[in-house]
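>>> here is the input, now give the coordinates:
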Amino acid sequence: MSSVEQQTFPQQKPQRGWFGRNWWWVLILILVGGFVLCSGLCGGVFCLVIQGLRSSEVYQMSLAAVTKDPVVIEKLGEPITDNWFVGGEMNVNNDQGDARLQSSIQGPKGAASVATVARRIGGKWGLTRIEVTFSDGERHVIELDPDQAGGGMDDAPPWNPSGEAPGEETP
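Purely as a prediction, here's the structure:
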C-alpha cells in the first residue's frame, strides 16, 4: 500500500486592505493638509489686517502729508512710494478713537520710516503727529495744517484726573 503523504502549506496571513497598507501616507497627508490650511488662513487674516490699515483714512492722510512735505522730498527725492507693510493699531469706539501707525516710504535717494499718531473725535479723524525717521537717523516732525490736524488740541479739554471742571475751585 502506498501511503499518500499530505502536504501542509504554511498558513498565509490575510492580505491587508488599501488603508492597512497606506495608513501612514494618509496620516502624513492629513497633517500636511492641516498645516497648509492653517497657514493659509493665518496668512489671509494677516493680509486682510494690513490691507485694512493701508486703506484707512488715517494712513491715506498721513501718506499724503508725507509725500507733500518739502524736507522729505529733499531727502528722499521724488517719486515717494510706500511699502506694502503697515503696522500699528487703531481703536475706534463709536465716533471716537485713536490710531498709531508705523510704515515705510522710499524714494530714489533713500528710505525712511513714518510714525503717525491720530485721533478721532465726533467721527472725524485728525492727525496729531507725523514723525519721519530717515535711514541716516535724522528725524523730522511734519508740521500739520489745521485741516489735517482735525482742529488741533483745542477741540477737547485737557484731561483732569481730579474730576473738577476747568475754572472750578475746591472748597
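
>>> from here on, just use CA atoms for contacts and neighbour counts.
Noted.

>>> name the surrounding residues that touch stretch 68-78.
If you take C-alpha atoms under 8 Å, 6 or more residues apart in numbering as the criterion, stretch 68-78 is touched by 66-67, 80, 106-111, 132, 140, 142.

>>> what packs against the host helix or strand of residue 22?
Taking DSSP states H and E as the definition, one finds residue 22 inside helix 18-54. In terms of contacts (3 or more C-alpha pairs under 8 Å, 6 or more residues apart in numbering; DSSP states H and E), helix 18-54 is packed against strand 81-93.

>>> what residues sit buried inside whatever helix or strand comes next after the strand it packs on?
The helix or strand immediately downstream of strand 81-93 is strand 96-107, counting by DSSP H and E. Across strand 96-107, burial judged by 16 or more other C-alpha atoms under 10 Å covers 97-107.

>>> now do stretch 117-131
Applying 16+ other C-alpha under 10 Å to stretch 117-131 flags 117-121, 125-131 as buried.

>>> please give me the structure for this one as well, since I'd like to look at both together:
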Amino acid sequence: MEEVKQKSWFGRNWVWVVPLGGCLTIIAFFVLGIGALVFGVSKAISGSAPYEYAVEQASNSPKVIAALGSPVETDGIMQGNISLENGDSGHVDITIPLKGSKRKGYVTIIGEKVNGDWVYEELYVLIKSTNEEINLLDKSLEGN
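Just a heads-up that it's a prediction; the model follows:
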C-alpha cells in the first residue's frame, strides 16, 4: 500500500492567499496612512494660536458656561482650515465642537493674521439645541 502525501493547506491555497494577503496589506497601510495624516493635521491645528484662543475664550465665558454647563471642553474633530503664508500672514476659519455638562455647541473663529498678529473678525459659540449665538468678541455682552 502506497501512502500519498497530501500538500499542506498553504500549498493547496497559495494561489488565492498570496494576492489576497498582498491586497489586504496595501489596504491596511493606506488606511493607517490616512488615519495618521488626519491625526497629524488635527493635532497641528489644535496647537495653533487661533484654536487655543477660541477654546480659552469659550471655556472662560460666563454666558457659555451658563448655556453649556461646566466644564466646557472640546468634543471631537474641528472643521475648517488655517492657512499661513510666510509666517506673518494667514487666514483662519474653523469650527470646534464643544460640550458642557448640559448641552453641546460649537465655537467658530474667523480671522486674519496681519504682520504676525491674529485679528479676529468673528468669534462666537452656537448652542446646538437652541441655536443661540454667543458673541465672544463683544465683551460688553458678557455680563448680560
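
>>> now the TM-score, please.
The TM-score (TM-score structural alignment, normalised by the length of the second structure) is 0.82; 129 aligned residues with a C-alpha RMSD of 1.8 Å.

>>> need the buried residues of stretch 117-131 of the first structure in JSON lines with distance to residue 38 of the first structure and secondary structure, can you?
Listed next are those as JSON lines, based on distance: C-alpha to C-alpha, whole Å; DSSP: H, G, I helix; E, B strand; the rest coil:
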{"residue": "117", "distance to residue 38 of the first structure": "33", "secondary structure": "strand"}
{"residue": "118", "distance to residue 38 of the first structure": "34", "secondary structure": "strand"}
{"residue": "119", "distance to residue 38 of the first structure": "35", "secondary structure": "strand"}
{"residue": "120", "distance to residue 38 of the first structure": "35", "secondary structure": "strand"}
{"residue": "121", "distance to residue 38 of the first structure": "38", "secondary structure": "strand"}
{"residue": "125", "distance to residue 38 of the first structure": "36", "secondary structure": "strand"}
{"residue": "126", "distance to residue 38 of the first structure": "38", "secondary structure": "strand"}
{"residue": "127", "distance to residue 38 of the first structure": "37", "secondary structure": "strand"}
{"residue": "128", "distance to residue 38 of the first structure": "38", "secondary structure": "strand"}
{"residue": "129", "distance to residue 38 of the first structure": "38", "secondary structure": "strand"}
{"residue": "130", "distance to residue 38 of the first structure": "37", "secondary structure": "strand"}
{"residue": "131", "distance to residue 38 of the first structure": "37", "secondary structure": "strand"}
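
>>> ok, which pair from those is furthest apart?
Greatest spatial distance among these (C-alpha to C-alpha): 121 and 131, at 21.5 Å.
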